[in-house]
Each structure stands twice: as structure tokens, then as C-alpha cells.
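Enquirer: Output the structure for:
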Amino acid sequence: MKAIVYSETGEPSVLRLIEREAADPQAGEVRVRVVVSGVNPTDWKSRRGSRAGEPLAFADVVPNQDGAGVIDAVGEGVDGFAVGDRVWLALAAYERADGGTAQEFSIVPVERVYRLPTGASFDLGASLGVPAITAHRALTVVEGGPDRLAPGALAGKVVLVAGGAGAVGHAAIQLARWSGATVITTVSSAAKAALAAAAGAHHVVNYRESDAAAEIRRLAPAGVDIVVEVAPAQNAELNLSVIRNHGVIAVYANNGGDELTLDVRRHFSLNVRYQFLLLYTVGQAARDAAAADINAAIADGALPVGERSGLPLHRFDLAHTADAHATVEDGAVGKVLIEIALG
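Expert: Reported below is the predicted structural model:
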């Protein structure tokens, strides 16, 4: 089979295409014939490491956490899945040498595998994983709940999604709207505004063309219940200006800086909660709950992808995985997918 591997950290050029035998799944594992692999910022960040040339935990690593395909073989003790099942994967490469989805066959623990609902495309399946589960977690940490999403679960809540044209922002808009929230999002351009609106945001604020805090307060006079935050250092003052009493700021990335300065007294007065979240260590129960709700949203038609739905798709083949990584690293708007095999 064909696989992409890297043996040291560095530029996209460290990724190389190799041929090797497909292994058999062990107990508690399944082998998936990958149809589409999804690329996320976490994938290129893992490939780069803290500096070029760092040694890895394994001799070779297959990149990419997300993907979708068909179960090809089942290991001993696996229940609930069979050969031929269509599935999507989450955290396939986490702490594994050969689990990543940038290859024709991926072997992963069964707990990282979720059934792909009938009618859902492999493109959609490969676009879930890190973005959608992260978005779900961000929307379920507000004081007083809910801890699960469903139609009506966020009724009466106001959700502010920072960077609504990104993959996590896109999923957060869709899941929040499906769950009944009023959704406001911030963007930096007219083109991104169009994408956020296509995703389903009720209100889109271009922070480069208006006083974002004033505009959000106009739209939500009582304040925002949940902020889905990608750039906490840059947006700290904005968030404090619009958050309501007992609101939560759910931080899933550090775009714009690693250090955050907060006005303690003003946050005290509003009982604000900062909730940091990292998918790798959030826990299996939280990931499973998110996947179940995500699949319910898919069944309701609430999580489409593609430009008409606010998430343009950029396609590469396996041999050009380095180009796919570079595209994500360069800040492409939308979802980068690698087509591995025919569906």
C-alpha cells in the first residue's frame, strides 16, 4: 500500500511517499481503507514540532488525524463494526506511528472510529473529527449546560463564534444553530462574511469595518452566553465587553499569541469562566458524546460542507500531501482534503 511518512520534524518537504505492506489489526483495532483524509492545523504543527530536525517517538510517523473510509478488517474483540461499514475517524494519528489517515489503509483503536450516517459523503466524514468535536466541546461547557447538543438544547442562548470562516468556526456555527442558539460571528473580510452567512450565522460582524463590541452589544443587549474563541490574546477585551454574567469563553487555539492579559476585577464582577480545551486530552466520554450528537446533526442535514455551505473544499491526491499541508499552513480558508481512494 501507499503511505505518507516523516521521520523528523520540519517543513512539508519532510513528508515522503513510500510503499509498504498493510498490517493486520490487533485486538480492539480496525483497519480502514481510507477514502478521504482531512488536514487540520494540528497536523502541520505536529509535523513541524518546536524546531526542525527533532527526533520522533517512532521511526516513521503517518500524519493526519481525521479521515473517512470503509472498514476493511476487524481485530479480535471488536463489537459494533463489521467489514464494509462506512466510518469517520478522529485522532487517528494520536500517539501512534501508523494510525494517520495519509495512507491507503489505517489501523486505529475502535474507540477512534465512528459510523458515517447513511447518505453522508466521505468528504463530510473527513471534515469532522478535530473541527466538529472541538466545536461541540466549546458549545457544551457553559454554566448550567447543556452538556449535549440537540434541537432546542441552546434555545435562548447567544453564541459568538470568533473566526466563523474557519473549520472549527464553521462547525460551531452549524451545531449552535441546529441546537437553537442565536449565532453571531466575527470575520475579517466580505468574502469570509459570505461563508459564515452560508454556514448559517444569524449575524456576521466584520471587525475591520465596524466597532465589533458595539455591534455585538446591539445584536445581543443582554450579552453573549458562549464565546467560541480561536484568538484569546487578541480578543480578550472584545470578549469582556460582550460576555454576559456567568458566560463562558471557550478557547480552542492560540492564534495571535500565547500570552493573555485579563482584567481580574471586571471578570470577577461577571462571574466569567474561561474554559480551555484540547481534544487530545478532553477524555473519551466527551469525544463519544460529541460524535453521537454530530451524527444526529448529520442525519438532520445540519452539517453540510462545500462552498455553498460556507466551507470551501481544497483537494489534493496522496502524492501531493506536502502541498496539502503547506496549503493549511498558509492559512487557506476552507477544508483541505486528500483523496486517497475511490469511494
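Enquirer: use CA for all of it now, contacts and neighbours both
Expert: Noted.
Enquirer: Helices of the stretch 201-343 of the chain, residue ranges please.
Expert: Under the criterion DSSP state H, counting those that start in this stretch, helices of the stretch 201-343 of the chain are mapped to 212-219, 232-242, 264-270, 284-299, 321-329.
Enquirer: Tell me which of these lies nearest to Gly200.
Expert: helix 284-299 (13.7 Å; CA to CA).
Enquirer: Next, the buried residues of that closest one.
Expert: When neighbours are counted by 16 or more other CA atoms under 10 Å, the buried residues of helix 284-299 are found to be Ala286, Arg287, Asp288, Ala289, Ala290, Ala291, Asp293, Ile294, Asn295, Ala296, Ala297, Ile298.
Enquirer: Now the second one, please; I'll put the structures next to each other:
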Amino acid sequence: MRAIVYRENGGPEVLESVDRETPAPGPGEVRVRIAVSGVNPTDLQARSGAGRVAPPFAEVTPHLDGAGTVDAVGEGVGGGLLGRRVWVYMAAAGRPTGTAAEYAVVPAERAVPLPDEAGFDVGAALGVPALTAHRALTVAEDGPSRLRPGALEGRCVLAAGGAGAVGHAVIQLARWAGATVLGTVSGPEKARLATAAGAHHVINYREGDPAARIREIAPDGIDLVAEVALGANLGLDLAVLRPRGTIAAYADDGSGGRPVELNATKAMVLNARLQFLVLYTAGPEARAAAVADVTAALDAGALPVGEQHGLPLHRFPLDRTADAHRAVENATTGKILVDVA
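Expert: Reported below is the predicted structural model:
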């Protein structure tokens, strides 16, 4: 099979296209014939090293997310998955082989059936963005801990960076769960995308007084902020948060490594919750709940992708995976996909 690998940390140039033996699934595993592989910033962090001296394995095939068809199952796996179209998440988490290959072997629970109406593009765009969005929407002190229609009824959710992949999923899931959804963006084109994703209100944070505009829409304050750039946006978040509201920080994009400056008095007066989150350490119960709820939203048709749905797709063939990584590095708006099959 064809696979993309790297043996040392570095830039996209360390990625190499190679021929490898098609792997066989072990006990509790399935083999997926990958159709589309999704690229996330976390894949680039793993490839570049992100603080590690060397990759955790002698050779790594990158990418956590993807979609394809189960063509073999290991011992102990029921036959219900064999032949099923699935979306794959956390394929390369703690393992040397991700979805940037013609075949990927993953634990059976990380291969989730796709509804008949959902294409491989949708499946490859789920994973990290959708599960992270679910986690962000379910960490508030007063819940909910699960998402379903009506679970966020009467609440105001602010998706910071509403045109990004996670922001897009936050908007879609929050809208499906009944929230009033606001999104902050940096310009008209991203405003168009956030609106297409389903945001009820979109605010350009570079114009006028964004806090005043948000307060006009939500005079009692924002219940929950899904935050992509904590260092840059924390002041705005605290200015619009309601008492006992939650800021769920899943990234700190654009901070340049600057320390986050917190107005502790303001946060204490609000009884604010600042929740940090990352998918890998969220715990198996939280991830399982996220998978179940994202699947329900997917079944309901609530998670479409593509330009008309607020998430443009940018495609690369497998042998140009390095260019796909460069597109993510260059902050290309939308979802970067690698066509494998």
C-alpha cells in the first residue's frame, strides 16, 4: 500500500511517500480502506515535534481523522462493522499509523459507522473538530453534559473564530442543540462562512466595539464561549460573559507564545469558569459521549460541510500531503482533506 511517513520531526519536507505492507488488524482492531484523510493543526504539531526530542516511533504515518470502508476485522470484533462505511478518529493517537495511507488499522471503537446520506468528506471532517466542539459545549458548571435537540435551549453560545473547523462544528452542534449562536470573525468573507454554518449573529471583532455589539444581542451575557485564541480574546470574553458563565479554551491561536493575562478580580466577581480542554486527555467517557452525540447530529443531517455550509474543502492527493500540511500552516480557511482512494 502507499503511505505517507516521517522518521524525524521537522517541517512538511520530512514527509515521504513510501510502499508498505498492508497491515492486518489485531484483536479488537479493524482495518479501514481509507478514502479521505482529514488534516488538523494537531497533526502538524506532532510532525514538528511540539516539544518532543524525537517522534515516539521509528516511523510515523500521520493524521488522526479520516473516512473509508472497513475491509477486515480482528479477533473479538463483531461482524457488524465489516463492509461498513465509517469515520475514524484519533487513528494516530498513541499509535504509529494514522490515516495518511491507503489502509489504517485502528481500535474498533475508533471506527464509527457513517449514515448512508453522509459522504466520506463529512466523515473525514469530523474527528478532532467535532469531538473538540462537543467537549467545549458540555463543560459548563450547570450542564448539559450531553447534546441533543433542546439541550442548550435558552442559552447563548459564542464561537470565537466561527469560520475555523472547530468553530464551524461549535456553531453547528450548538444550533442543533437549540442555543442562540454568535460567532466572532475577522472579516466579511469569514462572516459569510459563519452565517452559512448556522450562526444567528456574526460580529467582526476588528470593527467598532465588539463587546457592546454582543451585549446588544445578549444583554444578560454569554453562557458559554468556545475559545480558539485565549490570549487575544480573554478580555472580550470576560466583558460579555454572564455570571457563572464558562470559557472553554481549546487553543490559543495567534498568541505567539505570549502569556495569557487574566483579570482575576473580574473573573472572580463573575464566578467564571475557565475550562481548558484537549481531546487526548478528556478521558474515555467524555470521548464516548461525544462520539455518540456527534453521531446523532450526523444522523439528523446537522453537520454538513462544503462552501455552502460554511466550511470550504481544500483537496490534495496523497502524494501531496506535504502541501496539505503547508495549507494548514498558512491558515487556509476551511478544511484540508487528502484524497487517498
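Enquirer: And the TM-score between these chains?
Expert: The TM-score (TM-score structural alignment, normalised by the length of structure 2) is 0.97; 339 aligned residues with a CA RMSD of 1.2 Å.
Enquirer: Arg47 of structure 1: which of the helices of the stretch 201-343 of structure 1 is closest?
Expert: helix 321-329 (9.3 Å).
Enquirer: how big's the offset between the closest one and structure 2?
Expert: Mean deviation of helix 321-329 of structure 1 relative to structure 2 after superposition (mean CA distance after the TM-score superposition for structure 1): 0.5 Å.
Enquirer: In TSV: the helices of the stretch 201-343 of structure 1, plus distance to Ala57 of structure 1.
Expert: Shown next, in TSV, are the helices of the stretch 201-343 of structure 1 (distance: least, CA to CA, whole Å):
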stretch	distance to Ala57 of structure 1
helix 212-219	44
helix 232-242	31
helix 264-270	40
helix 284-299	23
helix 321-329	21
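Enquirer: Minimum distance to Pro12 of structure 1: which of these has it?
Expert: helix 321-329 (4.8 Å).
Enquirer: what does that closest one rub up against?
Expert: Applying CA atoms under 8 Å, 6 or more residues apart in numbering, the external contacts of helix 321-329 of structure 1 come out as 4, 12-13, 15, 39-41, 43-44, 102, 315-316, 336-338.
Enquirer: just stretch 3-19 of structure 2 next, same as before
Expert: Taking CA under 8 Å, 6+ apart as the rule, stretch 3-19 of structure 2 contacts 1-2, 20, 46-49, 54-55, 57-62, 100-102, 318-319, 321-323, 325-326.
Enquirer: one step back: which one of the helices of the stretch 201-343 of structure 1 lies closest to Val251 of structure 1?
Expert: Going by CA to CA, the one of the helices of the stretch 201-343 of structure 1 nearest Val251 of structure 1 is helix 232-242, 6.7 Å.
Enquirer: and the closest one, how far from structure 2 on average?
Expert: Mean deviation for helix 232-242 of structure 1: 0.6 Å (mean CA distance after the TM-score superposition for structure 1).
Enquirer: ok, back up a step: same list (the buried residues of helix 284-299 of structure 1) but as JSON lines, adding distance to Val32 of structure 1.
Expert: JSON lines is the format used below for these (distance: CA to CA, whole Å):
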{"residue": "Ala286", "distance to Val32 of structure 1": "23"}
{"residue": "Arg287", "distance to Val32 of structure 1": "20"}
{"residue": "Asp288", "distance to Val32 of structure 1": "19"}
{"residue": "Ala289", "distance to Val32 of structure 1": "22"}
{"residue": "Ala290", "distance to Val32 of structure 1": "21"}
{"residue": "Ala291", "distance to Val32 of structure 1": "18"}
{"residue": "Asp293", "distance to Val32 of structure 1": "23"}
{"residue": "Ile294", "distance to Val32 of structure 1": "20"}
{"residue": "Asn295", "distance to Val32 of structure 1": "19"}
{"residue": "Ala296", "distance to Val32 of structure 1": "23"}
{"residue": "Ala297", "distance to Val32 of structure 1": "24"}
{"residue": "Ile298", "distance to Val32 of structure 1": "21"}
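Enquirer: Correct me if wrong: Ala290 of structure 2 contacts Arg135.
Expert: Yes. Using CA atoms under 8 Å, Ala290 of structure 2 is in contact with Arg135, at 6.9 Å.
Enquirer: hang on, the earlier thing: top of the contacts of helix 321-329 of structure 1 by neighbour count?
Expert: Neighbour counts for the contacts of helix 321-329 of structure 1 peak at Ala102, which has 33 neighbours (criterion: other CA atoms under 10 Å).
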